[in-house]
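>>> Sequence first, then the predicted structure, then my questions.
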Amino acid sequence: MTVLAGAAAANAAQPRPKSLMLPQLRGEWRKTTTTKTWWLFALAVVVTTGLGLVLSVGTTDDALHHGGKGAPPQGFADVSQAPARLVATFAADIFTSGKLFGGMFATLMAVLLITNEYHHQTATTTFLAAPRRTAVVVAKFAMAMIAAVAIWALSTAIDIAVGLYYFSTQDLGSQLGSWTVDQAILVNLMTFALWGVFGIGAGVLLRSQTPATVITVLLHTVGAYGVLAVVALIRTYVYQHDSVYAWVVLYPAYAAQIAADPHSANLPGGTHVWWVGALVMLAYGIVMATVGTLILQRRDVS
């Protein structure tokens, strides 16, 4: 008993190993916030969210006063009499106006978290400084999601400020509290975080900064139109039915858009279900997280 008690006391006296997670996360935070990159991203988010608001508020105002987008052909003589469901749909679009380019910036920020290590030749130091690579990998993913949430918060704050002002001028109330609106905002948050995970996986796979950046931008812009063009050709020559347009939900940029606000996708063939887009984005997030983790754990960084 004396021996056992002595061994227990000795074990208790030994210092416990400190968690490596927080130091690694602090390191990733410093790398992100001590350069001008985040200022540039913030400025870009403000500008592109403003452009998105011009489009979404303009479309909403035109529909309410002149018809279209679910409103009567002649619009509403008194917009305060517009159906609550229709107004909530317009509000969901306005309050998520920054989702297109915001998602792109969230992905780019995550891509740079990885590719900067190779571009500036700090990958060896980063991975060898930590006894376990798992801490580095988790910190990268965590920082990517934190950055993505910050971009979402900035974009959403601008959307809400402008949206509240617009709806107050139309005597339509804030629209916040409507489940259609709240769901769009919350799902948009989820898709932004998943774009961060997606970006880490893309950065790991591509590794080189310039190709990774270019491909990310193309994924969110030209690629989306390219996918729509391919689906349109299939609709014309292979399967003559508008339901074929539902396939675009398999493309991540469209999946994120449909998840946050199905009506904003403006696709033929009717309304798409938001949770399908959410599931597709979640699947991409899981796959990219798994691929990114496995490669970072095993890749030679020397």
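That came through, no problem. As the structure is a computational prediction, the values presented were derived from the model and not from experiment.

>>> alpha carbons only for contacts and neighbour counts from here, please
Noted.

>>> what sits against Arg235?
Under the criterion of C-alpha atoms under 8 Å, 6 or more residues apart in numbering, the neighbours of Arg235 are His241, Asp242, Val244, Tyr245.

>>> Helix, strand or coil: sort out it for me.
The local conformation at Arg235, judged by DSSP: H, G, I helix; E, B strand; the rest coil, is helix.

>>> same question, Pro131
Assigned with three-state DSSP, Pro131 falls in the coil class.

>>> and it, how many neighbours?
Each residue near Pro131 was counted by other C-alpha atoms under 10 Å, and the total is 10.

>>> So for this protein, the centremost residue is which one?
Centre of the chain computed as the mean C-alpha position; nearest residue by C-alpha atoms, centre = their mean is Phe192, 1.9 Å away.

>>> Return the distance of that one relative to Val111.
Remark: distance between Phe192 and Val111 (C-alpha to C-alpha, to the nearest Å) = 14 Å.

>>> what about versus this one:
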Amino acid sequence: MTTFIRAINSEFAKLFTTRMWWILSLVLFLYIALLAGGLSWLFGGIQSGAITPTAGGGASAAPELDNLPSLIYSFASSVGYVFPVLLGALATTGEFRHQTLTPTFLANPRRVNVLGAKTVSMLIVGAGLGVVGLLASMGVGAIVLNSFDVDPALGDLDTWALAGRSILAMALWAAIGVGLGVLVPSQVASIVIVLAFTQFVEPLLRLASSFIEVTANIGKFLPGAASDALVGASFFTIASPASAVLEWWQGGLVLLAYAVVATVAGYFTSWKKDVT
């Protein structure tokens, strides 16, 4: 147990002695703050009557008042999840790229412990990124909504339950990033996969699958859909409100399964190989 705790401390040291973690945290905060602030201003203004839509549909085109704060706050995970995935993947692929696995395995020959420590440390760091994202979405979103006299729902237990599930989702995404980095040791390839899948492939798959009931039932098991189900809200539901969704706990289990499968597969395909 002592060896495992030391391995976790070592993983934290590896991460926090680089600039990668705080740069991604800063970009995450600014990105979510911009999106949350902008859409809070738009939809809050429409619902309060301060902004009159010029297109057809009028104010009914905006989300329902009771759901708007949750939709705004969910940006922390529904959009920001790419950051813990990237951080987890970079933390793992960096070991292969800079050949730091050699001294790591010499200090701790039990490779399962090393990988387990990296996963645990990134779960914690991913949760921290979730807090950063929530500070941006809830902080900026609540201020803008309140400026339009729209209730930011900060006194509701459901809001804080959503915040807790968002942190859990971000932690699981970081674990998925670790698994991806082990499965695809090439840093460039893993970054391309993360960005291509999260920003283009999966959104298109989710949108396409929502039109037919059979494919919708399959699409709800995509990682992004499972994450949104775990959190309980997402702006993606505006584009496809009829999409099938999992229960929040089911979404969490699906995300966990992705992390476990990727990590186990990566362990047997690359982590156990000889390193120089």
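Cool, got the structure. All values reported here derive from a predicted model rather than from experimental measurement.

>>> ok, back up a step: among the contacts of Arg235 of structure 1, which one has the most neighbours?
Of all those, Tyr245 has the most neighbours under the rule other C-alpha under 10 Å, reaching 20 neighbours.

>>> Run through the residues that contact that residue.
Each residue near Tyr245 of structure 1 by C-alpha under 8 Å, 6+ apart is listed here: Leu228, Val231, Ala232, Arg235, Leu267, Pro268, Gly269.

>>> What lines up with it in structure 2?
Matched across to structure 2, Tyr245 of structure 1 falls on Ala216, judged by TM-score structural alignment.

>>> Identify the residues contacting Tyr254 of structure 1.
In this structure, Tyr254 of structure 1 makes contact with Ala224, Val248, Ala265, Gly277, judged by C-alpha under 8 Å, 6+ apart.

>>> now do Ala278 of structure 1
If a contact means C-alpha under 8 Å, 6+ apart, then Ala278 of structure 1 has Val187, Thr191, Ala255, Ala256, Ile258, Ala259, Ala260 as its contacts.

>>> Narrow those to those in helices?
With helices defined by DSSP state H, the entries of the contacts of Ala278 of structure 1 inside them are Val187, Thr191, Ala255, Ala256, Ile258, Ala259, Ala260.

>>> ok, the fourth one touching Gly277?
In other words, Ala256 of structure 1. Yes - at 6.0 Å, Ala256 of structure 1 and Gly277 qualify as touching, with contact defined as C-alpha atoms under 8 Å.

>>> who's more crowded, those two?
Set side by side, Ala256 of structure 1 and Gly277 give different neighbour counts by other C-alpha under 10 Å, the larger being at Ala256 (32 against 28).

>>> circling back: restricted to buried residues, select the contacts of Tyr254 of structure 1 in PyMOL.
Of those, the buried ones go into a single PyMOL selection, burial set by 16 or more other C-alpha atoms under 10 Å:
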select buried, resi 224+248+265+277
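
>>> ok but Thr213 of structure 1 is inside a strand, no?
No - following the definition three-state DSSP, Thr213 of structure 1 is helix and is not counted among the residues of a strand.

>>> Tell me the residue in structure 2 aligned with it.
For Thr213 of structure 1, the aligned position in structure 2 is Ile191, judged by TM-score structural alignment.

>>> Skipping adjacent residues, who's closest to that match in space?
Here the nearest residue to Ile191 of structure 2 in space, its sequence neighbours aside, is Leu86; by C-alpha to C-alpha, 6 or more residues apart in numbering that works out to 6.8 Å.

>>> Aligned counterpart of that neighbour in structure 1, please.
By TM-score structural alignment, Leu86 of structure 2 lines up with Leu108 in structure 1.

>>> tell me what whatever helix or strand its match lives in is packed against?
Using DSSP states H and E, Leu108 of structure 1 sits in helix 99-119. For helix 99-119 of structure 1, the elements it packs on are helix 37-66, helix 133-169, helix 179-206, helix 209-220, helix 252-260, judged by 3 or more C-alpha pairs under 8 Å, 6 or more residues apart in numbering; DSSP states H and E.

>>> Give me the mean deviation of the last one from structure 2.
Right, helix 252-260 of structure 1. Here helix 252-260 of structure 1, set against structure 2 after superposition, deviates by a mean of 2.1 Å using mean C-alpha distance after the TM-score superposition for structure 1.

>>> How far away from the center of its chain is that helix?
When distances are taken as C-alpha atoms, centre = their mean, to the nearest Å, helix 252-260 of structure 1 is centred 9 Å away from the chain's centroid.
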